[in-house]
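> Just a sequence and a predicted model for now, questions to come.
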Amino acid sequence: MLEMLSLLACFACAEAASLPAPGGGTPVDVELVLAVDISQSMDEEEFALQRAGYVEALRHRDFINAVRSGTNGRIALAYFEWAGVVRDDGVIAWQVIDGEDSADAFADKIASRPFRSFRGTSISGALGFGIGLLEKSAFSAPRRVIDISGDGPNNTGRPVAAIRDAAVAEDIVINGLPILIRPSPSVSRLDRYYADCVTGGDGSFVLPIYAASEFATAIRRKLIQEVSGLTDGRSLRVQDAAPVDCMLGERLRQRFSDPYFPELDR
């Protein structure tokens, strides 16, 4: 399984192998990867709210206290932006967060990034890239987490459930932040899609955002849970809808690009 995971990770994110990683196996309480959607389906308001939400959460006193409350009092954090692909200049490499100064420095790096977007939604590629970052981190942690946001289903690259399953088999937890402020009429239950097809692992959760006003609070709450490792009873494991098709995005993409092509409908 380890060889399979490495193959999937390298296939999806060859760039991760070239990123610098801290040496020495520094012990931390969690290795946390933030994977942030910048696909063209996100509009300028959603970009701005998402960016501000992460910056505010990292600087918030409750987040700092959660970091300091762990056994080691520090975490390892990495960040990247994704769409159909992950670009080298969209990555903020691993940094130890151990207090206000280091958290502010990381938040400053996110805040200074230019706003941009690209075509495609490859959740599988994003997860693969996150796996690669975790494999190359050189930290020592009892928990490894990928935190992924998005406003649509996977429609590019490998099937998302296969990458998710490979990650979970290696004890990587995947949590989801589906953005439902202006949901697509073709994907009525993106929260259920994230629950069934994207997230997984011990204690994993889905935390959907339905209104612009919820962004900052939801992101802060999610980061605090991921840092502390405590399960919040309010977090959503979607159970109130029928299971969804994990190939939904691929089917929609094929239908829109060639409505007369029948294979994916069989």
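Perfect, I can see it now. What you see is a predicted model, and the numbers here were worked out from it, not measured in a lab.

> all contacts plus neighbour counts: C-alpha atoms, from now on.
OK.

> quick one, longest helix in the chain?
When the chain is parsed with DSSP state H, its longest helix is helix 44-59.

> Give the buried residues for that one.
Within helix 44-59, the residues scored as buried using 16 or more other CA atoms under 10 Å are 46-47, 49-59.

> what's the closest non-adjacent residue to Tyr193?
Nearest residue to Tyr193, sequence neighbours excluded (CA to CA, 6 or more residues apart in numbering): Val244, at 5.9 Å.

> which stretches of the stretch 1-150 of the chain form strands?
Under the criterion DSSP state E, counting those that start in this stretch, the stretch 1-150 of the chain carries strands at the ranges 31-37, 75-82, 91-97, 144-150.

> Can you tell me what sits against the first one?
Contacts to strand 31-37, defined as CA atoms under 8 Å, 6 or more residues apart in numbering, come from residues 75-83, 126, 130, 133-134, 139, 141, 143-151, 226-227.

> Please identify the buried residues of it?
Applying 16+ other CA under 10 Å to strand 31-37 flags 31-37 as buried.

> Distance-wise, check the spatially most central residue of the chain relative to Gly23.
Centroid-nearest residue in the chain: Ile148, 1.5 Å away (criterion: CA atoms, centre = their mean). Going from Ile148 to Gly23 by CA to CA, to the nearest Å gives 26 Å.

> With Leu133 instead?
14 Å.

> who's more crowded, those two?
Leu133 (29 against 10; other CA atoms under 10 Å).

> End to end on stretch 227-242, go ahead and measure it.
End-to-end distance (CA to CA), stretch 227-242: 31 Å.

> Could you do stretch 39-46 as well?
Stretch 39-46: ends 11 Å apart by CA to CA.

> Equivalent analysis for stretch 57-75, please.
So stretch 57-75: terminal residues 15 Å apart, CA to CA.

> Show me which parts of it are buried, residue by residue.
57-60, 63-68, 70, 73-75.

> Save those residues as CSV, and put in distance to Arg220 too.
Listed next are those as CSV, based on distance: CA to CA, whole Å:
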residue, distance to Arg220
Ala57, 4
Leu58, 7
Arg59, 9
His60, 8
Phe63, 7
Ile64, 11
Asn65, 12
Ala66, 11
Val67, 12
Arg68, 16
Gly70, 17
Gly73, 18
Arg74, 17
Ile75, 16
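
> take a look at this one as well, against the first:
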Amino acid sequence: MRPAIAALAALALCLPPATAAAQERDFVDLELVLAVDVSRSMDLHEQEVQRAGYVAAFRHPQVLEAITGGSHGRIAVLYLEWAGAALQEVIVPWSLVEGRASAEAFAARLEAAPLRDATRTSISGGLAFAARRFEESGVFGLRRVIDVSGDGPNNMGAPVDVVRDELVEQGITINGLPLLLGRPGGFLDIELLDLYYEDCVIGGPGAFLVPVTDISEFGTAIRRKLILEIAGAPAAVVPAAVRPAQAERPPVDCLIGERLWRSWMDN
């Protein structure tokens, strides 16, 4: 065999394993978007505690154990903040987390980012923006999850249940972190926000929510929720904090936030 041909043949034999290795590096156990509410109903102290909860979670040994214990031992995560229909911002872009050093880098970058707030509450806008970010992840996740927090119902943009259903059809799971911090009190607050999230916001395979009823619970709730999402084992969690007497309750009005806003504007 001529030397040049032999060299090409040898190179060809080497390509499949190298390609397979490259593809293997592109796979992660989870593509996770953390979509965090920064509407003005969240006061500065609540925002500080919420941010600190996410930072602490990525430094916690149990979260690291969940990340490294998966089939590929790594996840891709992006952190964004949302408020009104056109008010979304990526705070920490897609980051590969596969051990203590990369988790600490993600936590440090998030910790250093300034806090911000904005007006109105468009959960649907936040979800749609979050879903588009999966196109930019650069990896192949075994699962795609949006983890959305919020302290009130959707009051702007597309109906939240319509957007939720569209994303579920795309294979995206939406989990919720409803914040029930001593409300209702304002004109846009509603009772039983956890039930609203259950009926109107979360969806997809294994979808669940973890309600937060006191600001002191932020850190524990965020860490618990992340561990369950990363491990892919949310079936162990009751989907929402439904009281036994409400087992036969009517469905929540998914347009209640929009109706409250229109009522306030009219009056």
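Nice, thanks for sending it over. Quantities reported herein were computed from a predicted structural model and do not represent experimental measurements.

> distance of the closest residue to the residue nearest to the centre of structure 1 other than its chain neighbours from Gly24 of structure 1?
Spatially, and ignoring its direct neighbours in sequence, Ile148 of structure 1 is nearest to Ala35 (4.6 Å; CA to CA, 6+ apart). Distance check for Ala35 of structure 1 against Gly24 of structure 1: by CA to CA, it reads 25 Å.

> Ala83 of structure 1 now?
Distance from Ala83 of structure 1 to Gly24 of structure 1, by CA to CA: 32 Å.

> go on, Ala167 of structure 1?
Taking CA to CA, one finds Ala167 of structure 1 at 24 Å from Gly24 of structure 1.

> The residue nearest to Tyr193 of structure 1 maps to what in structure 2?
Using TM-score structural alignment, the partner of Val244 of structure 1 in structure 2 is Val252.

> Could you measure from that match over to Gly176 of structure 2?
16 Å.

> Name the residue in these two with the higher neighbour count.
Gly176 (25 against 15).

> which residues does that one contact?
147-149, 197-198, 201-202, 208-211.

> List the contacts of the closest residue to it other than its chain neighbours.
Once flanking residues are discounted, Gly176 of structure 2 sits nearest to Leu209: 4.4 Å by CA to CA, 6+ apart. Contact analysis of Leu209 of structure 2 by CA under 8 Å, 6+ apart lists 175-178, 194, 197-198, 202, 225, 239-240.

> quick one on the thing from earlier: have a look at Ala167 and Gly24 of structure 1 and say which one is more surrounded.
Applying other CA under 10 Å to Ala167 of structure 1 and Gly24 shows that Ala167 carries more neighbours, namely 29 against 9.

> Is the more buried one in contact with Gly132, as I believe?
No. Taking contacts as CA atoms under 8 Å, Ala167 of structure 1 lies outside contact range of Gly132: 10.3 Å.

> and Gly125 of structure 1, how many residues sit next to it?
28.

> is it true that it touches Gly157?
Yes. In terms of CA under 8 Å, Gly125 of structure 1 counts as a neighbour of Gly157; the distance is 6.4 Å.

> Show me the common contact partners of the two, please.
By CA under 8 Å, 6+ apart, the residues touching both Gly125 of structure 1 and Gly157 are Gly84.

> which helix of structure 2 spans the most residues?
Every helix in structure 2 considered (DSSP H), the longest is helix 3-26.

> Residues in contact with it: which ones?
138-140.

> Let's see that with 10 Å instead.
1, 72, 74, 138-141 (CA atoms under 10 Å, 6 or more residues apart in numbering).

> Tell me which two of those residues sit farthest apart.
Met1 and Arg74 (44.8 Å; CA to CA).

> Quickly note the distance from Gly232 of structure 2 to Arg183 of structure 2.
Gly232 of structure 2 is 31 Å from Arg183 of structure 2, by CA to CA.

> Pro17 of structure 2 now?
As judged by CA to CA, Pro17 of structure 2 and Arg183 of structure 2 stand 58 Å apart.

> okay, these two: which has more neighbours?
Shown here are Pro17 of structure 2 and Arg183; by other CA under 10 Å, Arg183 has more neighbours (15 against 10).

> burial measure for the closest residue to Pro153 of structure 2 other than its chain neighbours, as a count.
The shortest distance from Pro153 of structure 2 to any residue other than its chain neighbours is 5.0 Å, reached at Gly257 (CA to CA, 6+ apart). Neighbourhood size, Gly257 of structure 2 [other CA under 10 Å]: 22.

> Now do the SS call for Gly257 of structure 2.
helix (DSSP: H, G, I helix; E, B strand; the rest coil).

> My guess is it contacts Ser124. True?
No. Under the criterion of CA atoms under 10 Å, Gly257 of structure 2 is not in contact with Ser124, lying 11.8 Å apart.

> sorry, back to before: with distance to Arg262 of structure 2 and secondary structure added, can I get the contacts of Leu209 of structure 2 in CSV?
Converted to CSV, the contacts of Leu209 of structure 2 look like this (distance: CA to CA, whole Å; DSSP: H, G, I helix; E, B strand; the rest coil):
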residue, distance to Arg262 of structure 2, secondary structure
Asn175, 28, strand
Gly176, 25, strand
Leu177, 26, strand
Pro178, 23, strand
Asp194, 23, helix
Tyr197, 21, helix
Glu198, 24, helix
Ile202, 25, coil
Lys225, 34, helix
Pro239, 30, coil
Ala240, 28, coil
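
> Can you show me which of those carry over to structure 1?
Here is what carries over to structure 1 from the contacts of Leu209 of structure 2, by both residues aligned by TM-score structural alignment, their matches' CA atoms under 8 Å: 175-178, 194, 197-198, 202, 239-240.

> By neighbours, which of the residues you listed wins?
Neighbour tally across the kept ones among the contacts of Leu209 of structure 2 (other CA under 10 Å): the maximum, 30 neighbours, falls on Tyr197.

> Need the counterpart of Ser188 of structure 1 in structure 2.
So Ser188 of structure 1 corresponds to Glu191, using TM-score structural alignment.

> you'd agree that match is up against Arg183?
Yes. The pair Glu191 of structure 2 / Arg183 is scored as a contact, 7.3 Å apart, by CA under 10 Å.

> anything in contact with each of these two?
Gly152.

> hang on, the earlier thing: what subset of the contacts of strand 31-37 of structure 1 is buried?
By 16+ other CA under 10 Å, the contacts of strand 31-37 of structure 1 give 75-83, 126, 130, 133-134, 139, 141, 143-151, 226-227 as buried.

> Could you report the neighbour count for Asp199 of structure 2?
Around Asp199 of structure 2 there are 16 residues (other CA under 10 Å).
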